[in-house]
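> Pasting the sequence and the predicted model now:
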Amino acid sequence: MDKFTKLTGVAAPLPQINVDTDMIIPKQFLKTIKRTGLGVSLFSEMRYDSDGRENPDFVLNKPAYRDAKILVAGENFGCGSSREHAPWAILDFGIRCVIAPSFADIFYNNCFKNGILPIVLPQEEVDKLMDDAERGANAIVTVDLESQTITGPDGGSIGFEVDPFRKHCLLNGLDDIGLTMEKADAIADFEAKRATRTPWLAGA
């Protein structure tokens, strides 16, 4: 998993509330178990019409936001079913931070496990960032995980809270497998000792 330290990029505004995981990545795209290739289908039903043509009014289809790295969203983002494809699609598009007043629990947890930083802020702070995001290509925002600050286009700074363990994992690029591999030496030592003490468990 890629480390998350400091992220600077365009912030895209998506003010809708209750954006569920089926809106993020519709069910017909859940056949794959690969984490790549889903970005093109992110928000598919809002991004494209029935003939597959882009909807020019959808925020991520607008030239200023095609390379957005941050999403400023409405409350209860990521509700609905617990599909991990939702953060996969967001990450594959290129977005590594989602800011909202609230998230659905499972989606929130899945973001951390996939290298995305979900930030919960009071509605008034989200409104300020939403206003900043409306600036299009000038909506350059910096998210600094180490200092836990968000800096807007005008230089104003907002602080945010994050669980220390999850912060450690993101800063060091550690998913569940990475956390396990940090204990590789201890695991190997245990296995060696077990093989000596109970060789029959290994078929010896």
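Perfect, I can see it now. Residues are numbered from 1 along each chain as shown.
> hey, let's count contacts and neighbours off CA atoms from now on
Noted.
> Spit out the contact partners of the residue positioned nearest the centre of the chain.
Centroid-nearest residue in the chain: Ile116, 2.8 Å away (criterion: C-alpha atoms, centre = their mean). Applying C-alpha atoms under 8 Å, 6 or more residues apart in numbering to Ile116 gives the contacts 4, 87, 91, 95-98.
> can you do 10 Å?
1-4, 70, 87-88, 90-91, 95-98, 108-110, 170 (C-alpha atoms under 10 Å, 6 or more residues apart in numbering).
> Selecting buried members of the residues you listed in PyMOL, what would you type?
Selection of buried members from the contacts of Ile116 for PyMOL, criterion 16 or more other C-alpha atoms under 10 Å:
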select buried, resi 1+4+70+87+88+90+91+95+96+97+98+108+109+110+170
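> and the contacts of Ile116, which of them are in helices?
87-88, 90-91, 108-110, 170 (DSSP state H).
> Now tabulate those in TSV and tack on distance to Lys128.
As requested, the ones in helices among the contacts of Ile116 are exported to TSV (distance: C-alpha to C-alpha, whole Å):
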residue	distance to Lys128
Pro87	25
Trp88	27
Ile90	23
Leu91	24
Tyr108	22
Asn109	25
Asn110	26
Leu170	26
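> Presented hereafter is structure B, for comparison with structure A:
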Amino acid sequence: MNKFTIHKGLVAPMDRENVDTDAIIPKQFLKSIRKTGFGQNLFDEWRYLDAGYPGQDPASRKPNPDFVLNQPRYAGASIMLARKNFGCGSSREHAPWALDQYGFRAIIAPSYADIFFNNSFKNGMLPIVLTEAQVDQLFSEALAFPGYQLTIDLERQVIMKPQGEEIAFDVQAFRKYCLINGFDDIGLTLRHADKIKAFEAQRLAQKPWLAHTMRA
């Protein structure tokens, strides 16, 4: 997965509490496990006025002009500002897939559903927890200033505002290590590829009949 070190991006304010995973990526789009193609249906029922189904041409859809991500001032946003309990509902990993594929690298909120929170880290996206007062202030600034951007420095664990003020945030050390180095679960395992190959070679030398079983 992509490394996360320092990211500067436009902020999109999602001013709703308890945004669930069925809103993030509706159930009819969960038929694929290829981890591609979900971004175009992010928040599908909120982004569009017509009913969505797999295989549609996005250009043929009817966008909802009142939805935040359809407003020109938030085009290209890569940091989402959200309210408490973001990502609640079912445990579908497609939710962080869709957010990532749409272009979001980080989310800032007072709290998250546990499974969504864990899945975000595993897919290269940084969910930052701040206090409700801090999030309220960021909402006020993002709404007041078109083009509002933040810089997130994961190594230093700070969010930098345009005027230079910094907001510190916590992140678990192992999750930070994985994001900075771009390691998902498979990547973590492949760090030991040489040891795995050596073990398999030794095992086959001791139990050669397993080679036939493995090929079958």
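Ah, there it is. Owing to the predicted nature of the structure, the values given are computational and were not obtained by experimental measurement.
> if we can go back for a sec, tell me the counterpart of the residue nearest to the centre of the first structure in the second structure.
By TM-score structural alignment, Ile116 of the first structure lines up with Met125 in the second structure.
> which residues of the second structure does the top helix by length along the first structure align to?
Scanning the first structure for the helix with the most residues, using DSSP H, yields helix 184-197. The alignment of helix 184-197 of the first structure onto the second structure (TM-score structural alignment) spans residues 193-206.
> Lys84 of the second structure: what's it in contact with?
So Lys84 of the second structure contacts 15-19, 108-113, 129-132, 135 (C-alpha under 10 Å, 6+ apart).
> The same query, at a cut-off of 8 Å, please.
Applying C-alpha under 8 Å, 6+ apart to Lys84 of the second structure gives the contacts 17-18, 109-112, 132.
> How much space separates the aligned residue in the first structure for it from Glu124 of the first structure?
For Lys84 of the second structure, the aligned position in the first structure is Glu75, judged by TM-score structural alignment. As judged by C-alpha to C-alpha, to the nearest Å, Glu75 of the first structure and Glu124 of the first structure stand 12 Å apart.
> Would you mind measuring from Val158 of the second structure to Pro208 of the second structure?
From Val158 of the second structure over to Pro208 of the second structure (counting by C-alpha to C-alpha), the distance is 54 Å.
> Wasn't Ile158 of the first structure part of a strand?
Yes: with DSSP: H, G, I helix; E, B strand; the rest coil as the criterion, Ile158 of the first structure is part of a strand.
> ok, it - contacts?
125, 149-151.
> That one maps to what in the second structure?
By TM-score structural alignment, Ile158 of the first structure lines up with Ile167.
> all strands of the second structure, in order?
6-14, 79-82, 106-109, 126-129, 149-153, 158-160, 166-168 (DSSP state E).
> Redo the ones you listed as TSV? Include distance to Gln40 of the second structure.
Formatted as TSV, the strands of the second structure follow (distance: least, C-alpha to C-alpha, whole Å):
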stretch	distance to Gln40 of the second structure
strand 6-14	17
strand 79-82	16
strand 106-109	18
strand 126-129	21
strand 149-153	23
strand 158-160	28
strand 166-168	32
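> hang on, the earlier thing: with the second structure overlaid, how far apart is the longest helix of the first structure on average?
Taken over the aligned residues, the distance from helix 184-197 of the first structure to the second structure averages 1.3 Å (mean C-alpha distance after the TM-score superposition for the first structure).
> now do the same end-to-end measure for stretch 32-43 of the first structure.
End-to-end span of stretch 32-43 of the first structure (C-alpha to C-alpha): 17 Å.
> Give me the residues contacting that stretch.
The contact list for stretch 32-43 of the first structure (C-alpha under 8 Å, 6+ apart) reads 23-26, 29, 85, 88-94.
> 6 Å instead?
For stretch 32-43 of the first structure, contacts defined as C-alpha atoms under 6 Å, 6 or more residues apart in numbering pick out 23-25, 88-89, 92-93.
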